[in-house]
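below are the sequence and a predicted model for it; my questions follow.
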Amino acid sequence: MDATILHPQSDADVVEAIRDALAEGAPLGVEGTGSKSGLGRPVQAARTLSLAELSGVTLYEPEELVLSARAGTPIAEIERLLAENRQRLDFEPMDYGPLHGLGPGLGTLGGVLACNLSGPRRIAKGAARDHVLGIKAVSGRGEAFRSGGRVVKNVTGYDLAKGMAGSFGTLAVLTEATLKVLPAAETETTLAVRDLDEASSVQAMAAAMGSSAEVSGAAHLPAYVAGRIADGTLGDAPATLIRLEGFGVSVEARAAYLSAALSRVGTLERRDGEASAALWRNVRDVRPFVDGTERPIWRLSVTPTRAPDIVLAVRMRMAADAFYDWQGGLVWLRLEAEAEAETVRAIVAAHGGGHATLVRAAPTVRAATAVFQPQPPALAALSRRLKEQFDPRGVLNPGRMG
């Protein structure tokens, strides 16, 4: 076994590993299976703390809609267990592995929460942090702690549990998490409006989201993107996708209502059941840009109505492909050449502001780029205080967040 990779079997092993690292002045890289190691800057550590063997569901009470699992538990394993009981993780966590040249289904619970991942249902159900009830973790001081509880009404320490989400393993090592789970939809359908330009698609998605149809997904795939998903079944024409989920009778009624409205703006197609689910898995996992390269990919969180103008401005400066999720509030942007951080962020700022995160690039590019959106001074000061409280000596994932 590689001595530079530590494989803790318990929380106590994690505590010991961090205390050893502190004593030796040897920082640790923290990972599950490494499926998200391409996010953030390259970690500057000689040893890796792998949580892959700290795995397994420790509590599942379907009737109480609560599940607890250790950090290294594969998300795929959790989703299979939930599916057996017709339940799901409502925040629809994306799988970054294929985008970074790895196989699908490698992501772990700890990694999903550390990166605060969520998919197309984010606009209706919230992000990963909104579904966390409690955590167990070990700080960069080598101190084990817990926050939150196992039931929704127990909110003790809830903000701390949420605060660990999105910290990319730089504050503490998550060892276990408790999540709320929800019943899976009985059925789903996707209405695909064809041939809309990007500005018109954003208007159509906004109208659908603002209707009484209870939309759970809204995405737009330009012509050069649509043909790259779901085995090409969408063809090469632009597709604006609207997803409806729930009980069969309800979905049919809402689909009929929304179809009448959307058919006025474009040709309408429909995908039901698994055909619909396959489309949204592809959107969730950014499959149009899974190309086996390290061409830079940016994740832009912007005002939905400004998204088409942002993409147009980027294209006027450089060669780029893009598609839209979250009603246009999330833009996936693939560049053909350099990462162009200053240019991309200047364009976003000039169109109402937002966040631009570099989610794929060669390690040398990530090492030399401000991967995450620079924080405003007040928020940066708060982040520094949190770091000083939880990991004052910078022993966990040094360099990852710059």
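Received the coordinates, thanks.

from here on, contacts and neighbour counts on C-alpha atoms
OK.

hey, where'd the strands end up in the stretch 251-400 of the chain?
In the stretch 251-400 of the chain, the segments counted as strands under DSSP state E, counting those that start in this stretch are 267-272, 297-302, 320-325, 330-335, 354-360.

which other helices and strands does the first one contact?
Applying 3 or more CA pairs under 8 Å, 6 or more residues apart in numbering; DSSP states H and E, one finds that strand 267-272 contacts strand 187-194.

thinking again about what came up before, can you tell me which of the strands of the stretch 251-400 of the chain is nearest to residue 284?
Closest of those to residue 284 is strand 320-325, at 8.5 Å (criterion: CA to CA).

now do the closest one: everything it contacts.
Residues outside strand 320-325 that contact it (CA atoms under 8 Å, 6 or more residues apart in numbering): 120, 217-222, 224-225, 283, 311, 314, 330-336.

now that strand against strand 297-302, angle please.
Put simply, strand 320-325 runs at 50 degrees to strand 297-302, going by axes from the mean of the first three to the mean of the last three CA atoms, to 10 degrees.

comparison target below:
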Amino acid sequence: MAATVSGPIGRSLKRLEDGRLLRGEAQFVDDLRPERCLHVSLLRSPVASGRLAGVDTSAALAAPGVVSVFTADDLVGSCRPLAVHLTTPGAVSPERPILATDRVRFVGEMIAAVVADSRYLAADAVELISPDIEHLPAVVTFEDAVAESAPVVHEAVPENIYYLGHRSYGKVEDAFERADVIVEGEVTHPRVAAAPIECRGVVASPDGDGGVVVWTSTQVPHIAADAIAECLGLERSKVRVVAADIGGAFGVKAQVYPEEILLAWIARRVGTAVKWIETRSEHMQAASHARDQNVKFSAAVREDGRVLGLRATIFSSIGAYGIRPFGPLLDPLGTAGLMTGPYDIRDYEYDTYAVATNKSPEGPYRGVGMVTAVLAHERLMDLVAARLKLDPAQVRRVNFVRPEQMPYISVTKHPYESGDYAAALESALV
């Protein structure tokens, strides 16, 4: 007897939200107007690396409309740092303070929070705070991070290496011994940042029963709720996170930010709703960036252009902290796993380094790991063609995974469900 389908399971569904959005009835974080809502503005570090000796908040506290000013000292005992809880062997990711304590590690790191009657009064008061910062040498590039006697971003991260991963698949040495030529190359992908129309924003309110409700522009509400409960020492049932309409994200909102923890803490501390809406300049400084990678590769190649084996060394500038829930591993492992791309390369090995730098933390952005990997393996195909004086299209043809190999499992265990890469190439060449 045939099964009958009822409800949404197994059915193709039409989009449900379009009409409401087109009529201007969306509700983004900044559209929320809780009663007696106070506004938060944040003092952020103007330097990439420094020792924070103190923060003078007296002038800000005396400013019109200011209710409170908070620094890291106020959080002691009631708000824990944001932890990542890595399970990957060999990886480290230091806890991230919600407000900077004795060190600042990137431009945009939060130092203090002003709570005031309006957003503008809060922003004005932030300008009156005087942080005492002793500038320290900053680690900016991959080369800086791993150089001898390099400044250390975290004492808990010796040699500025969050993670070093090595994997070897197949018989790489044998492939290089059989090669007619060895082709080497290098690509660098610059650091990039997502720019959603809606920047980040948080509204938090005590729920009257010892808990807190947090409205935030996030792609991971459940993960955010877990982190808020953990940092504030609350039972998970005491934290409710609401992600209503999101004005774009592209991955930059697929993590937990310290601002979400801080606003929840402030709401419980002042006993009323509080709101923080990120400015575009804040977003470019303090929201996560992506990529910032360098790949050096070496390929064992047959005279007809067939790649027999591949070695890659990948450096990823992770920034000042790993992020929750991914730690420092997203791009380093993503790029390493996708280096072979649409090409049937079965003998492959890599070393991938996640390095600490004095930059905004690195996080997800569209095509995590894939974009740099594509840049590398397509550059490889062009270099092979140039070295052997072959047509670049023909080099790709002899290396593609063939349709009859589908479904295909790459050497790094990525499943390829279907595809005819040669046909796609031919259509592009017409």
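Received the coordinates, thanks. It should be emphasised that the depicted structure is a prediction, and the values quoted were computed from it without experimental measurement.

tm score of chain vs chain?
After superposition, the two chains reach a TM-score (TM-score structural alignment, normalised by the length of the first structure) of 0.23; 164 aligned residues with a CA RMSD of 7.6 Å.

circling back to that earlier point, let's have the strands of the stretch 251-400 of the first structure in CSV, adding distance to residue 248 of the first structure and mean neighbour count.
Shown next, in CSV, are these (distance: least, CA to CA, whole Å; neighbours: other CA atoms under 10 Å):
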stretch, distance to residue 248 of the first structure, mean neighbour count
strand 267-272, 11, 16
strand 297-302, 33, 22
strand 320-325, 25, 23
strand 330-335, 29, 22
strand 354-360, 37, 22
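
quick one: closest of those strands to residue 70 of the first structure.
For residue 70 of the first structure, the closest of those is strand 354-360, at 25.8 Å, according to CA to CA.

okay, now the nearest residue to residue 212 of the second structure once chain neighbours are set aside: neighbour count?
Excluding the flanking residues, the one nearest residue 212 of the second structure by CA to CA, 6 or more residues apart in numbering is residue 206, at 4.4 Å. Per other CA atoms under 10 Å, the neighbour tally for residue 206 of the second structure reads 23.

please apply the same query to residue 363 of the first structure.
Residue 363 of the first structure has 15 neighbours, counted by other CA under 10 Å.

could you do residue 382 of the first structure as well?
That count, for residue 382 of the first structure with other CA under 10 Å as the rule, works out to 11.

re the thing from before, between the strands of the stretch 251-400 of the first structure, which one is nearest to residue 124 of the first structure?
strand 320-325 (12.3 Å).

from residue 317 of the second structure, how far out is residue 144 of the second structure?
Distance, residue 144 of the second structure to residue 317 of the second structure, by CA to CA, to the nearest Å: 11 Å.

of these two, give the one with the bigger neighbour count.
Using other CA under 10 Å as the criterion, residue 144 of the second structure and residue 317 rank with residue 317 on top: 31 against 17.

thought the more buried one was touching residue 330?
No. The criterion here is CA atoms under 8 Å, and residue 317 of the second structure misses it with residue 330 at 11.2 Å.

ok, and residue 78 of the first structure, which helix or strand is that part of?
Residue 78 of the first structure belongs to helix 75-84 when assigned by DSSP states H and E.

got the buried residues for that helix?
Buried residues in helix 75-84 of the first structure, counted by 16 or more other CA atoms under 10 Å: 75, 76, 77, 78, 79, 82.

following element in sequence after it, please.
Towards the C-terminus, the helix or strand next in line after helix 75-84 of the first structure, according to DSSP H and E, is strand 87-88.

helix or strand next in line after that following strand, which one?
The element immediately downstream of strand 87-88 of the first structure (helix or strand, assigned by DSSP H and E) is helix 109-114.

please enumerate the helices of the first structure.
Using DSSP state H, the helices of the first structure run over 11-24, 75-84, 109-114, 122-125, 158-164, 198-209, 223-226, 248-262, 273-284, 307-317, 341-350, 363-367, 377-390.

can I get those helices in CSV including distance to residue 61 of the first structure?
Formatted as CSV, the helices of the first structure follow (distance: least, CA to CA, whole Å):
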stretch, distance to residue 61 of the first structure
helix 11-24, 23
helix 75-84, 10
helix 109-114, 18
helix 122-125, 21
helix 158-164, 20
helix 198-209, 33
helix 223-226, 40
helix 248-262, 26
helix 273-284, 26
helix 307-317, 42
helix 341-350, 44
helix 363-367, 42
helix 377-390, 32
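
most tightly packed of these?
Highest mean neighbour count of those: helix 109-114, a mean of 27 (counted as mean count of other CA atoms under 10 Å).

buried set for whichever helix or strand residue 371 of the second structure is part of?
Assessed by DSSP H and E, residue 371 of the second structure sits inside helix 370-388. Residues of helix 370-388 of the second structure classed as buried by neighbour count (16+ other CA under 10 Å): 370-385, 388.

before we move on, what about stretch 119-127 of the second structure?
Quick answer for stretch 119-127 of the second structure (16+ other CA under 10 Å): 119, 121, 122, 123, 124, 125, 126.

contact partners of it?
Contact partners of stretch 119-127 of the second structure, identified using CA under 8 Å, 6+ apart, comprise 39-43, 59-61, 63-66, 113-116.

which of these are buried?
Here, 16+ other CA under 10 Å leaves 39-43, 60-61, 63, 65-66, 113-116 buried among the contacts of stretch 119-127 of the second structure.

among these, which pair sits farthest apart?
Spatial extent of these (CA to CA) is set by the pair 43 and 65 at 16.9 Å.

how many residues are close by residue 61 of the first structure?
Residues within reach of residue 61 of the first structure, counting by other CA under 10 Å, total 10.

distance of it relative to residue 132 of the first structure?
Separation of residue 61 of the first structure from residue 132 of the first structure (CA to CA) stands at 15 Å.

repeat that for residue 261 of the first structure.
Per CA to CA, residue 261 of the first structure is found 37 Å from residue 132 of the first structure.

and if you look at residue 271 of the first structure?
Distance, residue 271 of the first structure to residue 132 of the first structure, by CA to CA: 32 Å.
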